[in-house]
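Asks: Kindly return the folded structure for what I paste below:
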Amino acid sequence: MPKFMLKAVSETIEISFFIYVCIIGPAMEEFVFRGVILTGLLKKYSVKKSIIISALLFGIMHLNGIQFINGFLLGVLLGYIYVRTKSIYLCMYSHILFNTMGVIFMYIPKINNLLVTVLFAIVAFIFMIYGIKKIDNFRNGGL
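Replies: Below is the predicted model of the structure:
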């Protein structure tokens, strides 16, 4: 295969990977883990127990040690967000933001340093808090 065709195929695969890992995957996972599993667990168990069980399942689903830890911790945070706001969309948004940051760090090694990581985490946290406040305001009759 000519080099230009290999390059085109490679770029197409990278774009498809990015779309799946950063958008489609997180949206589907949130629908399943927060929308179906956590919602079902909340009908039978306490909030704390439901969040922990769904986060454990979310971590296990990622199939390796580091991703288990990240998945479990993210699952706890997203479970809390879901219970607090009842918004699957905020969970999807947060998960998409988390995965996108991971892909950025994977593809752009120059920014993979502690300061930039902390700054991205702070910005992500601010966006999530802002989203929670907006949803709370909306639920209480505000804009």
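Asks: going forward, measure contacts and count neighbours with C-alpha atoms only.
Replies: Fine.
Asks: what about the most centrally placed residue in the chain, which SS state?
Replies: Geometric centre of the chain, nearest residue: His95, 1.5 Å, by C-alpha atoms, centre = their mean. Here His95 is recorded as helix under DSSP: H, G, I helix; E, B strand; the rest coil.
Asks: which residue sits closest to it, ignoring its sequence neighbours?
Replies: Pro26 (5.6 Å; C-alpha to C-alpha, 6 or more residues apart in numbering).
Asks: One more, so I can put them side by side:
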Amino acid sequence: MLVEVQGHSLSTKSSPNPVTSQEADELLVQLKEKLSETPSWLQGGEVTAIGGPNSMFCVASEALERRSYQAHDIRAVLGELLGLTDEELMTRAFCQGELREPPGFIIPKLALLLAVMEHCQLKEVQFCAAIGSCPGLLIGDGWE
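Replies: All right, here's what the predicted structure looks like:
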């Protein structure tokens, strides 16, 4: 989607990097447009997200160097990564090690996380590293 925002296709451009702030903003708008209405029990909640080393939750956690984060934290780290090339992103912890995504996926993953957090007005995400092929986990109290 980000490569398309930039006016290209994956057949001609394999990575969106470097990404401008205008391109990131447009990606956020398009992602939010695709999200369905937030269930009332989730809106404003705190969630625990699980994933392996290539999950967007892990990328955010490593970029911020902490396990808990809010939307404004993701927005700030996303801003720090704009304008960086693939080579520059490869020096970051979230692009190193086994099973890591290519640097071209970093900004789209953080943008997707930010879009969901803002759309759902999530208070906080707590990342818990896990392995396996499960899509995620939501824990909460006060279920109706």
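Asks: Need the TM-score between these chains.
Replies: Once the chains are laid over each other, their TM-score by TM-score structural alignment, normalised by the length of the first structure reads 0.27; 75 aligned residues with a C-alpha RMSD of 5.3 Å.
Asks: residue contacts, the residue nearest to the centre of the first structure?
Replies: Shown in contact with His95 of the first structure (C-alpha atoms under 8 Å, 6 or more residues apart in numbering): 26-27, 30, 78.
Asks: Where helices are concerned, which of these count?
Replies: 26-27, 30, 78 (DSSP state H).
Asks: Give the buried subset of those as a PyMOL selection command.
Replies: Only the buried entries of these go into this PyMOL selection, using 16 or more other C-alpha atoms under 10 Å:
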select buried, resi 26+27+30+78
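Asks: re the thing from before, just confirm the residue nearest to His95 of the first structure contacts Ile88, I think it does.
Replies: No. Look at Pro26 of the first structure against Ile88 with C-alpha atoms under 8 Å: they stay out of range, at 11.1 Å.
Asks: closest to Tyr107 of the first structure among the contacts of His95 of the first structure?
Replies: Pro26 (18.8 Å; C-alpha to C-alpha).
Asks: What helix or strand is Lys7 of the first structure located in?
Replies: helix 3-19 (DSSP states H and E).
Asks: can you pull the buried residues of that helix?
Replies: The neighbour-count check on helix 3-19 of the first structure (16+ other C-alpha under 10 Å) flags Phe18 as buried.
Asks: where does Ile122 of the first structure fall, helix, sheet strand or coil?
Replies: Classified using three-state DSSP, Ile122 of the first structure is helix.
Asks: before we move on, the earlier item: can you say which two of the contacts of His95 of the first structure are spatially most distant?
Replies: Top of the distance list for these (C-alpha to C-alpha): Ala27 and Leu78, 12.3 Å.
Asks: Count the neighbours of the residue nearest to Gly79 of the second structure when sequence neighbours are not counted for me.
Replies: In space, and not counting its chain neighbours, Gly79 of the second structure is closest to Ser21: 7.4 Å by C-alpha to C-alpha, 6+ apart. Neighbour count of Ser21 of the second structure, defined by other C-alpha atoms under 10 Å: 13.
Asks: And Thr39 of the first structure, by the same measure?
Replies: Residues lying near Thr39 of the first structure (other C-alpha under 10 Å) number 20.
Asks: Just say helix, strand or coil for it.
Replies: On the three-state scheme (three-state DSSP), Thr39 of the first structure is labelled helix.
Asks: And for Val116 of the first structure?
Replies: At Val116 of the first structure the chain is in helix, as set by three-state DSSP.
Asks: Look at it and say how many residues are nearby.
Replies: Neighbour number of Val116 of the first structure under other C-alpha under 10 Å is 13.
Asks: thinking again about what came up before, how much space between the residue nearest to the centre of the first structure and Lys3 of the first structure?
Replies: 36 Å (C-alpha to C-alpha, to the nearest Å).
Asks: next one: Thr85 of the first structure
Replies: Per C-alpha to C-alpha, Thr85 of the first structure is found 50 Å from Lys3 of the first structure.
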